[in-house]
Every structure is written in C-alpha cells, then in structure tokens.
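**Q** Return a 3D structure for these sequence lines:
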Amino acid sequence: MRRPEDCTLMVVDDTETNIDLLLDTLGPEYEVMVAIDGPTALEHAKTSLPDLILLDIMMPGMDGFEVCRRLKQDARTRNIPVIFITAMSEALDEHKGLALGAVDYITKPFNPPIVRMRIRNHLALKLAQEALSTQNATLEDRVRERTMELERTQDVTIQCMASLAETRDMETGEHIRRSQHYVRTLARHLRHHPRFRHQLDSTHYIDQLFKSAPLHDIGKVGVPDRILLKEGPLTKEEFQEMKRHTIYGHDALRQAEKGLSGQNSFLSVAAEIAHTHHERWDGSGYPRALRGDDIPISGRLMSIADIYDALISKRSYKEAFSHEKAVHIISQGDGRTLPHHFDPHVLQAFMKESETFRQIALRFQDGSHSLR
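**A** Reported below is the predicted structural model:
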C-alpha cells in the first residue's frame, strides 16, 4: 500500500503568489504539479492522474466549479479527491462546491499545518479505499487470507474516516479509542440483562459496536468550519446546522453500505450510531426526537459514552471536569445533562462500570483532559 508521502498533488490557481505559498507548504512533502487555468488542469488530470487536486474557484474563463464538474463527469478523473481552496467564504459557495463532489472546502487565508493535515487525511482515506478495492479483486480464491486482509483494511478505513471528523473538530485519536472501549464495556455489562440479551449476547454484534463507535461523529465533516470551530455559544440557526451532523453521517454511511453485498455490515451499525447518539430517553434529543425503546441500543450506549468523554475533556468553552464530577452530572444532572436523558438500565450499567470508565480514560489519556 502506498503512503501519503508517495502521492502527487496538483495545484490549480491563476495567481502566482497563491501557487508559491502552496508550493512552500506542500513541496517538501509531496510531488506537486501546477496548472494556471481550468483547461490545463483538466488535461493534466487526464494524462498524469494526480492523487489529489487543490482547486481555486475564481479563475478567468473556466472557474473552479466548472473544472470540478467536468472532473467528476469523466470516468478517468472522477475518483480524484478535489479540495477547493479559495477566498470565497460564503456558506452557499461551500455548499455548491461540496455538492459538486469536492471532499473538502478550505477558505483563504489558510493555516499551512491544518492544510497539510487535511490533505494527509484525505490521501490516507483514498489509499485505503484503493487498497480495499485491489484486495477485493485479487483475493477471491484465498478465503481465509482474504477475510483477514479485509478486516485489517476495514480497520484502517474506519480510522481514516474517523480522522476526518477528528481533524475538523480538533478531536484526538485517543477520544476515538476511549469511546470504543466505553461502548464495549457497557455492552458487555448488559449482555445478560433480560432487556438486552437478545441483541448483546452476540460477540459479533459487540465487536461491530466496537468497530463502529469511532464513526459516530463522521457527519461533522459536512458541518462548515465557521460553525464547527466557533469559539463560544452557537446561535439557534448555527445549532440547527450543527445537529445535522447526525443526518450527514447516517446518510453517508448508508450510501457506503450499498456497495457491500453482505448483510449486517458494520456500516449499518455505524450509520445507526451516527444517527441516534444524540437521541434522549425522554424524547428531548435529535434529530428525530425518538423516545425510550424506539432509540436503538447502539445509540443509547454511544450517548452516555460520548457525554462522559465530553465532560472529562477540555473544550473551547469549558475546562476538563474530573471523573467524579462527570459521574455526578450524568447521574444527578446539571441543567443541561439530566439522568432521564439516558436509558435507566444503561445509566445503571454506567454507574456500576464507572471505575472501568475512569481506567479507560487514564489508559488513553491525552492533552485534552487530566484525570485523578
């Protein structure tokens, strides 16, 4: 499998200063091609097939939107990831760019380290998908090896996909690991409970929960930076857009699942978690205001795991809480988080496993929190 640093990028911009800045940012790590207009970019893309294209919008003649549209219409170039990098910062422009098939939208002036990180994540995801496609085509006659290889590739793909949400939300890989282990701890505790054993007595299903948990916030890739990275409280309209990350994640994972022939794919569980981890037992959650047992067990488990980790982690709007305070808020409430938000049986399991949660948090600790 190729590495991101083995990849070739193409920068498309009609301004020499912008090209020089991107060459300074990316040149030390990647081979970089340059095109100064749309027609040249399309020709280079067909003949040289770069691994990723950084595309300006405001260019004379053929603008970046039209270049992207033509790239996605051509079978030879439609799978090349396109990142718009532009001074056009309006939400409608961003929506149009993503609707045309771009994988990301970065506004100028940009932060070079963030640009490098996003490019690396998108390249890693592209390479993982290429590897998965190649393996599916060549390992049909070696069932055992094929299964092992697919599982490894699946894990890489999950981590790459989850890293996209991490990078945009300034989360960390340790948050992903903690969430996985929290959910598995709750599932194992409840596997013999009369209300849950019909679903949780399956080791396979618990493994699917563990694999799927990192993708619970993958939909944040679709939330604009001006909302996702905003410091301070969101407006009502901004919060409504933020809440849509549950829908974005669900729809993207369901679409990905259509390419799989097998039943009970981990993507099905991942889509369910992405869609329902902000639902609340009392019906006060989103996006569908589900109530009680209408909320899938996967969403109920992820809800309490996600809230616990948010409480013990530092955010732009708060300091990290201690384990004891986080447990108190979940079990007693603080005005925003209330006990009746959670399935009472899952809450009871959390209380019994709270020390296990603390040990998981200590094991996968990062700079965003400090437990005692």
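
**Q** Going by C-alpha atoms from here, please, whenever you check contacts or count neighbours.
**A** Noted.

**Q** What ranges does the stretch 1-150 of the chain have for its strands?
**A** 8-12, 31-35, 52-55, 82-86, 104-107 (DSSP state E, counting those that start in this stretch).

**Q** Okay, buried residues for the second one please.
**A** Buried residues in strand 31-35, defined by neighbour count with 16 or more other Cα atoms under 10 Å: 32-35.

**Q** now the angle from it to strand 8-12?
**A** Using axes from the mean of the first three to the mean of the last three Cα atoms, to 10 degrees, the inter-axis angle of strand 31-35 relative to strand 8-12 is 30 degrees.

**Q** name the helices or strands packed onto strand 31-35?
**A** For strand 31-35, the packing partners by 3 or more Cα pairs under 8 Å, 6 or more residues apart in numbering; DSSP states H and E come out as strand 8-12, helix 16-26, helix 38-48.

**Q** Does the second one pack against any helices or strands, and if so which?
**A** In terms of contacts (3+ Cα pairs under 8 Å, 6+ apart), helix 16-26 is packed against strand 8-12, strand 31-35, helix 112-138.

**Q** So which of those is nearest Cys68?
**A** strand 8-12 (11.1 Å; Cα to Cα).

**Q** packing partners for the closest one?
**A** Using 3+ Cα pairs under 8 Å, 6+ apart, strand 8-12 sits against helix 16-26, strand 31-35, strand 52-55.

**Q** out of these, which comes closest to Glu231?
**A** helix 16-26 (26.6 Å).

**Q** any idea how far the closest one is from the chain center?
**A** 28 Å (Cα atoms, centre = their mean, to the nearest Å).

**Q** sorry, back to before: looking at the helices and strands packed on helix 16-26, which is buried most?
**A** strand 8-12 (a mean of 22; mean count of other Cα atoms under 10 Å).

**Q** one more, for comparison:
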Amino acid sequence: MPNRTILIVDDDPGNLTLLGELLSERYRVRAANSGPRALQLVAQAPAPDLILLDIMMPGMSGFEVLEQLRAAPVTRDIPVIITTAMDGDEDELRGLVLGAVDYLTKPLKPAVVLARVHTHLELKSARDRLRRDNAALEDEIARRLHENQVVQEVTIRALARLAETRDNETGNHILRTQAYVETLAWRAGQHARFAAALDEHAIALIAKSAPLHDIGKVGIPDTVLLKPGKLTPEEWEVMKTHARLGADAIARAVEDTHQPVEFLAYAHQIALHHHERWDGGGYPDGLAGEAIPLAARLMALADVFDALISRRVYKGAMAPEQARAIMAEQRGAHFDPDLLDVFLAGFDDFCAIAQRYPEDAA
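**A** So this is what the prediction gives:
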C-alpha cells in the first residue's frame, strides 16, 4: 500500500487526471484545482510528502501558494516541484528563489515526472532521517548533560555535608547560604556596577560553588572546631586556616582533572576569600575593596547574616532585625557598600529563605 502522499495542484482537469493516473500506482495522491484548496488539503493529515504545483492558476497563482507554504513552519519543509506551460528562465528562477526544489515544463513527460518525484522523495526521506537522528542526538546530549549536572550537584553537596559532619551546629547552613548567594547575585546583577560580571551563567556557577565555602573545616582539629565556647587567640589562628585549606583542596582537585573546571574557579575564590573584609581587615590575605573577588564578597554577606541569626554553642540566635542593624553598621568596613545596599533592599527575601530552611529541619 502506498505510504507516501503527493499533492497535485492544477486548475486543468486533464492534467490532474494525467498526473493522478501516473502516480497513484506508487503513491497516495490528493488533488486540488486551486491555490486555496491546495492550502486546505496541506493542513489535513497526513501532510503531503511532495507537492506538484502549477504556476498559472486563476485567483491565486502557484507563486502565491508557494510563498504561503514557505512562510508556515509546518509546511516550509515540504518539497515543491513547479509545473508550468511557461518556458521562461525568469519564472523558473523565481520559483527556485521562493523555495521550489525543481521545475517541470509542460507537456509533462511521464518518465521524467516519475524520476523527479522519486528523487525528491528520497531526498526528503534522507533529510527527515537526518532531522530525527539529530533530534535524538540532541536529546541524548541534553540527557547526559543533565546527568552530569546532577552528579556534580550531588558531589558538591556530599563534600559540603562531609565538612558539616565535623560541625554539628551548622544545620541547614549550606542550603540557606547557597540560596542567599543566588538571590543576592540576581539582585546585584541589576546594579550597574555588577551587571557585567553577574550574568545568568556566572550566577549559576557562583551559586553552585557556594556550598564548598567551608570545605576546609575538615582539616581543623576537633579540639578547635568543636570547642564549646570562645576560642583562644591561638585557637582562632588555627580556625582561620580553614579558608586556605579549603582553597588548596579545590586547587588540587582542579590540577587532578588536567583541565579547568569553570565553577571550581569560583569555588576556589569563595573558599579562600569569603572571610576577607572590604576595609582589608579580614583573612587569610588581608585583601581590600575590589581586590576581593566578587563571588567571595557575595558569600561574605550570606555567611555573616546566617551566622548572626543562627544558634551556636557560644551564642544564641539573633533576631533578623538586630542582624540587619549590625550589618548596616559594617557598610564599607566589613562589606562592599553597594552589595550591602542590595542586600538590605531585599532583606525580606533573605528572611524568607531563612524560614524556608530552619535549623531544626537539617
């Protein structure tokens, strides 16, 4: 049974009969005696695999039909062979420019018609197969990329949770600070000073790397990390080494891959410099101002806010409004002044994040 459909468009009943009888033994044939009728039939299932289109028709010419076919997404890829009694190069050229795949001059020769029809149907089949193969390949690539993203996310969370097990009071700190950083970055991206650095791609990478900010705590001795009280100056110096320990671990991981990993560049910046201060009084390198990477400045705000509103063995949880007042006093001291303004302008959003990931849900 024929499985390919050909639409014949011609206002001459004799030509419709001739082409119908010639093609019906091999193909499913539909016929239209005008341009409007042809467009109606094209819209009906099954769509034609090939159209034989007469040019000289009353009302709507074949050229007009061809223009409409090529303008519609659902019909633009159907091959069209022009058939006409005109014998002019200009008409042939116009048809080809409009998107016809071939040109047949009347009176039609059956052998030529069959050959051209067969050729263009085979070409269409090849194009359709290629399109399906490409679509399948794109779907497979997308699936594997998604799997890789999931594996990456799970690995990051696992590493961050591993560090968290050394410090049982952090609760949902990882989830909260990641959400703070992402929200703050999106808001800061609307600021003229940060817009160029905080596009959608950069924000996604920064947010992905944020959970690794305290990964270096795995290298801090229990006597310091788990001490139920205020640290001595000597112990505090040991605690501060977690920033460089984490950054060094990430740097070695990058070296082991033998190629750059984009989000780990941000992770390294955050781990190493999220305790730097805008005024240069932070650690480990005493960086100041713009010398502190932007990703680390974002993390600094998120980390301090969460530390203030969270309970610790050496302090209680602070009310958000009290934390806000303390942070506002650090504008231009601890924090980038413009970033702090962005944070304070969206303060309710950050409080909502804290409520979404409460300590007791860890």
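
**Q** Fetch the TM-score of the aligned pair.
**A** The TM-score (TM-score structural alignment, normalised by the length of the second structure) is 0.59; 225 aligned residues with a Cα RMSD of 2.1 Å.

**Q** The helices and strands packed on strand 8-12 of the first structure into a markdown table, with extra columns for distance to Gly299 of the first structure?
**A** Putting these into a markdown table (distance: least, Cα to Cα, whole Å) gives the following:
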| stretch | distance to Gly299 of the first structure |
| --- | --- |
| helix 16-26 | 40 |
| strand 31-35 | 43 |
| strand 52-55 | 35 |
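
**Q** Centre-most residue in the second structure?
**A** His201 (8.4 Å; Cα atoms, centre = their mean).

**Q** and it, what does it touch?
**A** Listed by Cα atoms under 8 Å, 6 or more residues apart in numbering, the contact set of His201 of the second structure is empty.

**Q** That one -> the first structure?
**A** In the first structure, His201 of the second structure lines up with His204, judged by TM-score structural alignment.

**Q** Which one, of the helices and strands packed on strand 31-35 of the first structure, ends up nearest to Val221 of the first structure?
**A** Among these, strand 8-12 sits nearest to Val221 of the first structure (Cα to Cα), with 21.5 Å.

**Q** re earlier: just to confirm, which helix or strand has the residue nearest to the centre of the second structure in it?
**A** Assigned by DSSP states H and E, His201 of the second structure belongs to helix 200-209.

**Q** after superposition, how close is that helix to the first structure?
**A** Superposing on the first structure and averaging over aligned pairs (mean Cα distance after the TM-score superposition for the first structure), helix 200-209 of the second structure comes out at 0.9 Å.

**Q** Pull the distance from that helix to the chain's centre.
**A** On Cα atoms, centre = their mean, the centre of helix 200-209 of the second structure falls 12 Å from that of its chain.

**Q** Where in the first structure does the very next helix or strand once past it fall?
**A** Later in the chain than helix 200-209 of the second structure, the nearest helix or strand by DSSP H and E is helix 222-225. Aligned using TM-score structural alignment, helix 222-225 of the second structure spans residues 225-228 in the first structure.

**Q** Ok, stretch 243-250 of the second structure next?
**A** Going by TM-score structural alignment, stretch 243-250 of the second structure sits over residues 246-253 in the first structure.

**Q** what about that stretch, how far off from the second structure?
**A** Stretch 246-253 of the first structure sits 0.4 Å off on average (mean Cα distance after the TM-score superposition for the first structure).

**Q** Give the buried residues for stretch 300-308 of the second structure.
**A** Quick answer for stretch 300-308 of the second structure (16+ other Cα under 10 Å): 300-308.

**Q** ok, now stretch 235-252 of the first structure?
**A** Buried residues in stretch 235-252 of the first structure, counted by 16+ other Cα under 10 Å: 238, 241-252.

**Q** and the end-to-end length of that stretch?
**A** 26 Å (Cα to Cα, to the nearest Å).

**Q** for the helix or strand hosting Ala352 of the second structure, the distance to its chain's centre please.
**A** Using DSSP H and E, Ala352 of the second structure sits in helix 347-356. Here helix 347-356 of the second structure is found 26 Å from its chain centre; the criterion is Cα atoms, centre = their mean.

**Q** Where in the first structure does that helix fall?
**A** Going by TM-score structural alignment: helix 347-356 of the second structure matches residues 354-363.

**Q** Name the surrounding residues that touch stretch 296-304 of the second structure.
**A** Against stretch 296-304 of the second structure from outside (Cα under 8 Å, 6+ apart): 177, 180-181, 184-185, 210, 213, 269-271, 273-276, 335-336, 339-340, 343.

**Q** Can you flag the buried ones in the residues you listed?
**A** 177, 180-181, 184-185, 210, 213, 269-271, 273-276, 335-336, 339-340, 343.

**Q** sorry, back to before: distance to Leu98 of the first structure added to the helices and strands packed on strand 31-35 of the first structure, as a markdown table?
**A** A markdown table is the format used below for those (distance: least, Cα to Cα, whole Å):
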| stretch | distance to Leu98 of the first structure |
| --- | --- |
| strand 8-12 | 17 |
| helix 16-26 | 21 |
| helix 38-48 | 18 |
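
**Q** Ok, which of the ones you listed comes nearest Arg142 of the first structure?
**A** strand 8-12 (32.8 Å).

**Q** which residues in the second structure does that closest one align to?
**A** So strand 8-12 of the first structure is aligned with nothing, judged by TM-score structural alignment.

**Q** Give me the distance from that strand to the chain's centre.
**A** 24 Å.

**Q** Gln159 of the first structure and Glu279 of the first structure: what is the separation?
**A** Taken as Cα to Cα, the span from Gln159 of the first structure to Glu279 of the first structure is 24 Å.

**Q** now Ala305 of the first structure
**A** 13 Å.

**Q** how about the helices in the stretch 151-300 of the first structure?
**A** 173-190, 197-200, 203-212, 225-228, 236-243, 245-257, 266-276, 297-312 (DSSP state H, counting those that start in this stretch).

**Q** Mean distance between the last one and the second structure after superposition?
**A** In the superposition against the second structure, helix 297-312 of the first structure averages 0.5 Å from its aligned positions (mean Cα distance after the TM-score superposition for the first structure).

**Q** any idea which helix or strand comes after that helix?
**A** According to DSSP H and E, the helix or strand after helix 297-312 of the first structure is helix 323-332.
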